[in-house]
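**Student:** The amino acid sequence is not available; the structure is as follows:
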């Protein structure tokens, strides 16, 4: 999370430098413009990671967070691609199934490369969630 935040700052700093902005990108201006993303990273780093390290996986907070993570990952990282194709098709008067044949081939290839790791990571999250919620009966009775 620290690396992600630092990388975001560097990207903004280089972008501001390349655009010859009269004002320099200060840490304060970066934090104020990216308040939500920085808060997201801070909560994960300072709340959710310690909960996981303290073996608190059995708590309701951990389980609710897991379900919300699955739902937001599915909506924002996987369903984004069919929505993008549907939206383009809607603008062009095409059905969802016609869109891949009416856009440049490299766009489909690029989207395939982008969605493949998302699907893989989502499958890992689902496996983790199944292990969390699927405790064997022997352990429950033991």
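**Tutor:** That came in fine, so what should we check first? Because the structure is a prediction, the values reported are computed rather than measured. Numbering: from 1, shown residues only.

**Student:** make it CA atoms for all contacts and neighbour counts henceforth
**Tutor:** Fine.

**Student:** so after the helix of greatest length in the chain, what's the next helix or strand?
**Tutor:** Across the chain, the helix with the greatest residue count (assigned by DSSP state H) is helix 105-133. Next along the chain after helix 105-133, taking DSSP states H and E as the criterion, comes helix 137-141.

**Student:** Pasting the second one now:
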């Protein structure tokens, strides 16, 4: 079994970087984007959308095949996708750094040594880097080797959290193309707040409630009933999701306030012009 999982991990470590390179090529040749910084940023986001789509489909398949027995039902796709998807977390850190470095070069219109951008990148993205490393080196090993065949249903639920990722990445792509004033950007922001909350925050109390219903106990008893590493994992992952949600909400509120201020200034200016005309 372990050699198969290793081959799946190797396949994933090839698949995600190749997907990134293919997206970069297509953006340059087919879409006509010549900026290396834009190519890198958009290719990174498109690869993230691809991973999110695969994870969500796998999560849905696992949940629908294991809902009849929340704790002991098994699904072959759990270990398969966990092994295949593990390298994505490490790839994504590299892709984010490549995007950050290209952006820095584009802003200064010069070739910059990677030594000058690496530490600032770590400082700026320390939250998501920490998340990715914890998932790769703590979450995946626990999911693959320390569950004793239990909880496939709940891992399927965890994979379903990726349903919000396409909307988050679309927001970044629209921002990259200076479309923050478009209706699509505003609608997508509203969808992010809704879907992110449902898929990445509410999913944890829901899974606890499902477990409590199955065991006929109160839901707040669940964290003390399940293995400690499961409680710790849910706490850490849920904590990251909550922090990101607050960050999204603050950023969107600032954008709303800025837009409202611009509209007020336009109205005042139009009013002044009207008075002069009169």
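**Tutor:** Nice, I can see it. Everything numeric in this text was worked out from a predicted model, so none of it was measured.

**Student:** And the TM-score between them?
**Tutor:** The TM-score (TM-score structural alignment, normalised by the length of structure 1) is 0.64; 114 aligned residues with a Cα RMSD of 3.3 Å.

**Student:** And the longest helix of structure 1 against structure 2, how far off on average?
**Tutor:** For helix 105-133 of structure 1, the mean deviation from structure 2 after alignment is 1.2 Å (mean Cα distance after the TM-score superposition for structure 1).

**Student:** quick one: the equivalent of residue 255 of structure 2 over in structure 1 and residue 67 of structure 1, what's the gap?
**Tutor:** If you follow residue 255 of structure 2 across to structure 1 using TM-score structural alignment, you land on residue 132. Distance, residue 132 of structure 1 to residue 67 of structure 1, using Cα to Cα, to the nearest Å: 11 Å.

**Student:** got it, and residue 6 of structure 1?
**Tutor:** 28 Å.

**Student:** Is residue 212 of structure 2 in contact with residue 224, as I believe?
**Tutor:** No. Applying Cα atoms under 8 Å, one finds residue 212 of structure 2 not in contact with residue 224, separated by 11.4 Å.

**Student:** Residue 23 of structure 2 matches what in structure 1?
**Tutor:** Aligned by TM-score structural alignment, residue 23 of structure 2 pairs with nothing in structure 1.

**Student:** looking at it, residue 23 of structure 2 is touching residue 43, isn't it?
**Tutor:** Yes. With contact defined as Cα under 8 Å, residue 23 of structure 2 counts as touching residue 43 (5.1 Å).

**Student:** sorry, back to before: who's more crowded, residue 6 and residue 67 of structure 1?
**Tutor:** Shown here are residue 6 of structure 1 and residue 67; by other Cα atoms under 10 Å, residue 67 has more neighbours (14 against 11).

**Student:** what does the more buried one align to in structure 2?
**Tutor:** Checking TM-score structural alignment: residue 67 of structure 1 goes with residue 190.

**Student:** May I ask which helix or strand encompasses its match?
**Tutor:** helix 183-196.

**Student:** likewise residue 121 of structure 2?
**Tutor:** Residue 121 of structure 2 belongs to helix 114-124, assigned by DSSP H and E.

**Student:** so that helix aligns onto which residues of structure 1?
**Tutor:** Under TM-score structural alignment, there's no match for helix 114-124 of structure 2.

**Student:** which residue lies farthest from the center of structure 1?
**Tutor:** No residue in structure 1 sits farther from the centre than residue 142, which is 38.0 Å out by Cα atoms, centre = their mean.

**Student:** check which helix or strand covers residue 12 of structure 2.
**Tutor:** Element membership for residue 12 of structure 2, per DSSP H and E: helix 2-26.

**Student:** Appreciated, that's everything.
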